[in-house]
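*Asks:* sequence unknown, structure follows:
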């Protein structure tokens, strides 16, 4: 085990107090941009103060949880800061989550108040929490004082509770305190050189801790947060980076980086960003080649860290001499952080040997909300710390130290996986799938496709020969778990293989062969466009065939494969579609019709060859 001395000073304040200090320094600087709308530090602070005074009148104070269910907008940031300024802690609630999941999170957190907007009303249903609408209800807040409320929270109090997938079938909320968050942000501002004038895009959900880096480092350092509109993939991020360039910090997952590499015009690569911070998934050096070749001055940093230890606790900056293939190391600990590689008896293993990674230091969460047994299992007394009462987090990640003290990530011990940066417990998906009345038993695995991307694969044994189809199962799951947790493919079996002790033998589960369950919906493709489009679908979705009434997303497509579909449509047919437009044409036949229409619009009028009356046959 290698233990580095990472001790460093950081302000003994709450997170919002760092923001208030910045407001005093640069009140008229632009804090937020959202389309054509710009919000100064002064305006953002005053609007957050009004929310804070309103919440405090309702009894919000230290360790009191307030739900925040808002799409990306200035109002979302106003809400988050307002909760902190009132002294409370927020629970981020993604409006795209199924109502059942949102209801569970609100009930589990015991939130009495919910900051939201009218457009979120349908997904919130009938909740016990009191909804405070920051759009239609703003007149009720307008009369509140605009000055900073007197501070009541302490750095040891909760900043937020963020829910992650749970192996028992229900999400679990990690309790993050202000001191741990401030330690990370204070370190990140310096390590990533974030300062006045730097623009940082925010393109991910506030329920994803990747957003913490993008949102708060610029606000604490005088930069500008560029809030990007909601989209199904990362198209708004790609557009923003190509449109303006010169971003200070861009926080993305490896999946986002791959999409960016496929879509970006190479002439825009140099100067697009000063720093790419990549986190959430295992990073491969192969995916960095474009940036290392064309933008050698852009810093690329691999950041590792579970939600339970505040976003990031370990980093490695890619150097010119680093290998161009294979996994990128996760590096060395950040300030006030200890990383231990231990054997099952909690003894350090020598450099070069594999062990489980444990994390100690300032960023370790308080534990899981309302889960004392799980907290005791994952948050252990830190025997290597001289701080009384210090704990270390048991990550479940396998790792090893190299001889030079750099840490390498080697995979998971348990059934937890990362899908597009989101942490997913396979047990939660299995529990949701098992609740489907036609399912007798099931198992879920994550398999890598030819490109190295992970896809979820569900194995299903039907009840009493009443086999559901994949679309029925997918629709059932979409009502209960987030879309990124819904399996891409379903394999129907007569029985699941078992080990001698009666457990599911996951190693004996067969690979998915790409066979379509049942006949193609609507029959086989007929026109040339449908046939060419079907071939693209089969290639992307790894299927033998598709029908004209099949739905791309019901067949296992997602926002990432949707981007690939748009790229191939442009290459094959010479037409441009937006990802949002793809959702308007989910069936193969309707998408083919849209392609034909766009192709005809490109043919000059009056050409005299009758091309406007025939089916397009030659694609650019």
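*Replies:* Looks like it came in fine. Quick caveat, the model's predicted, so the values are computed rather than measured.

*Asks:* only C-alpha atoms for contact and neighbour calcs from this point on.
*Replies:* OK.

*Asks:* which helix of this structure spans the most residues?
*Replies:* The single longest helix within the chain, with elements called by DSSP state H, is helix 41-57.

*Asks:* check which helices and strands whatever helix or strand comes next after it sits against.
*Replies:* The helix or strand immediately downstream of helix 41-57 is strand 65-69, counting by DSSP states H and E. On a contact count with 3 or more CA pairs under 8 Å, 6 or more residues apart in numbering; DSSP states H and E, strand 65-69 meets helix 74-86, strand 89-92, strand 113-116.

*Asks:* okay, and residue 572 sits in which element?
*Replies:* helix 559-573.

*Asks:* and that helix, what's buried?
*Replies:* By neighbour count on 16 or more other CA atoms under 10 Å, the buried set for helix 559-573 is 559-569, 572-573.

*Asks:* use this one as the comparison:
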């Protein structure tokens, strides 16, 4: 994990104390906030998904106001949405807190650009949160297909130069991602790396403008949608599939797999998701949606917007009408009422995204939960008089 180098040695080389937390703690915002407060942590690096969870937890106790010493929050690994940045300054208004947006990748030794937000006004100054300006010893180029500089406000591919570039990939794969720099003015910037991202230059800073390929960031992990597509397509009984990412612009991306089934197949979406656990890591497993057919454009290509609109319309329906799959096996009679409230609340939060039956044997994350909707679940349970 390349970010660990700068995140561990950076503070230590500057004489600062480093606090390393367990994965269990980072998954529980209540524990995380408690540890950060007790240790008076001043700087924190996290993905936007975790920031959203922390802010949601803090909103449950608006009168306590912890984390006042944590002045610098650094977001990296995912798109930082304007909505989330706004929530940050709504909570930490007029208290000197800063929210930094960093951008980079493994091939360039972590982060290469940054943009620091200090108030609401900066959020409204741009259409999206900028990824900013190059760090020291780095150079960023926005180039067109002929390797010429893109015009201001027009998208160009993001290329990076500097001493931080990797020598290449093991086995010589992906050699086309590295090349000589035709715009070199210093030997240290003689090589370029193509990030696979688009960017635009506005008001002197770079704004992220999407990917040139099928890769997306899910909870800080780089995911190739084509790899997910191949895994879904190999599932026995699946006829056709289209894998898309929904909600990337809002900072809460979800992987969706729209599938049609073979005529004799006896499959459900949950069965397909279950079978994918052997082929994909947990954060890559999509929400599978069975459809009668894959919509096409007049040119024969898949109508991706129609599929996303279909999901959006379905997902915005009243989830209270869904029949929940609940299994009370193993629940003691005296705990039955508590189990009923817990299972129904989890089902209400997960809605159509729930993967499998709700039972004492099912893990929250296995059912499709994440750190964000865990906070929503805890909030709803507290409203019903149950505390976790």
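*Replies:* Yep, that arrived. Here the structure is a predicted model, which is why all the values come from computation and not from measurement.

*Asks:* what's the TM-score here?
*Replies:* The TM-score (TM-score structural alignment, normalised by the length of the second structure) is 0.80; 361 aligned residues with a CA RMSD of 3.3 Å.

*Asks:* that older thread, with distance to residue 275 of the first structure added, can I get the buried residues of helix 559-573 of the first structure in TSV?
*Replies:* Formatted as TSV, the buried residues of helix 559-573 of the first structure follow (distance: CA to CA, whole Å):
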residue	distance to residue 275 of the first structure
559	25
560	23
561	26
562	27
563	24
564	26
565	29
566	28
567	26
568	30
569	32
572	34
573	36
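
*Asks:* for residue 328 of the first structure, state which of those residues is nearest.
*Replies:* residue 560 (22.2 Å; CA to CA).

*Asks:* trace residue 248 of the first structure over to the second structure, please.
*Replies:* Counting by TM-score structural alignment, residue 248 of the first structure lines up with residue 42 in the second structure.

*Asks:* so how many other residues sit close to that match?
*Replies:* 14 (other CA atoms under 10 Å).

*Asks:* from what I see, it and residue 97 are in contact.
*Replies:* No - when contacts are counted by CA atoms under 8 Å, residue 42 of the second structure is not listed as touching residue 97 (10.0 Å).

*Asks:* overlap of the contact sets of these two?
*Replies:* Common contacts of residue 42 of the second structure and residue 97, defined by CA atoms under 8 Å, 6 or more residues apart in numbering, comprise 70, 71, 72.

*Asks:* since we're on the last one, how many residues are nearby?
*Replies:* Residue neighbour count, defined by other CA under 10 Å, stands at 19 for residue 72 of the second structure.

*Asks:* repeat that for the first one.
*Replies:* Neighbours of residue 70 of the second structure under the rule other CA under 10 Å: 17.

*Asks:* quick check, it in a strand?
*Replies:* No - applying DSSP: H, G, I helix; E, B strand; the rest coil, one finds residue 70 of the second structure to be coil, outside a strand.

*Asks:* what's near enough to touch the closest residue to it other than its chain neighbours?
*Replies:* Distances taken as CA to CA, 6 or more residues apart in numbering place residue 42 nearest to residue 70 of the second structure, at 3.9 Å, with adjacent residues excluded. Residues counted as contacts of residue 42 of the second structure (CA under 8 Å, 6+ apart) are 69, 70, 71, 72.

*Asks:* residue 344 of the first structure maps to what in the second structure?
*Replies:* In the second structure, the residue paired with residue 344 of the first structure is residue 145, using TM-score structural alignment.

*Asks:* doesn't its match lie inside a helix?
*Replies:* No - counting by three-state DSSP, residue 145 of the second structure falls outside a helix, being coil.

*Asks:* mind checking how far it is from residue 156 of the second structure?
*Replies:* 8 Å (CA to CA, to the nearest Å).

*Asks:* the first structure: which residue goes with residue 236 of the second structure?
*Replies:* Using TM-score structural alignment, residue 236 of the second structure sits opposite residue 437 in the first structure.

*Asks:* and that match, how many neighbours?
*Replies:* Each residue near residue 437 of the first structure was counted by other CA under 10 Å, and the total is 11.

*Asks:* okay, buried residues for stretch 339-354 of the first structure please.
*Replies:* Buried positions in stretch 339-354 of the first structure, judged by neighbour count with 16+ other CA under 10 Å: 339, 340, 341, 342, 348, 349, 350, 351, 354.

*Asks:* so the third one touches residue 352, yeah?
*Replies:* No - with contacts defined as CA under 8 Å, residue 341 of the first structure does not count as touching residue 352, sitting 10.4 Å away.

*Asks:* tell me, what's touching those two both at once?
*Replies:* Taking CA under 8 Å, 6+ apart as the contact rule, residue 341 of the first structure and residue 352 both touch 400, 401.

*Asks:* OK, contacts around residue 494 of the first structure?
*Replies:* Going by CA under 8 Å, 6+ apart, residue 494 of the first structure touches 461, 462.

*Asks:* of the helices and strands packed on strand 65-69 of the first structure, which approaches residue 222 of the first structure most closely?
*Replies:* helix 74-86 (15.3 Å).

*Asks:* what's the angle from that closest one to helix 41-57?
*Replies:* 60 degrees (axes from the mean of the first three to the mean of the last three CA atoms, to 10 degrees).

*Asks:* what does residue 197 of the second structure correspond to in the first structure?
*Replies:* So residue 197 of the second structure corresponds to residue 397, using TM-score structural alignment.

*Asks:* about what we covered before: which residues of the second structure does the longest helix of the first structure align to?
*Replies:* So helix 41-57 of the first structure is aligned with nothing, judged by TM-score structural alignment.

*Asks:* counting by contacts, list what that helix packs against.
*Replies:* helix 15-25, strand 30-34, helix 74-86, helix 138-142.

*Asks:* distance from the chain centre to it, please.
*Replies:* Averaged C-alpha coordinates place helix 41-57 of the first structure at 28 Å from its chain's average position (CA atoms, centre = their mean, to the nearest Å).

*Asks:* and what of stretch 140-153 of the second structure?
*Replies:* 27 Å.
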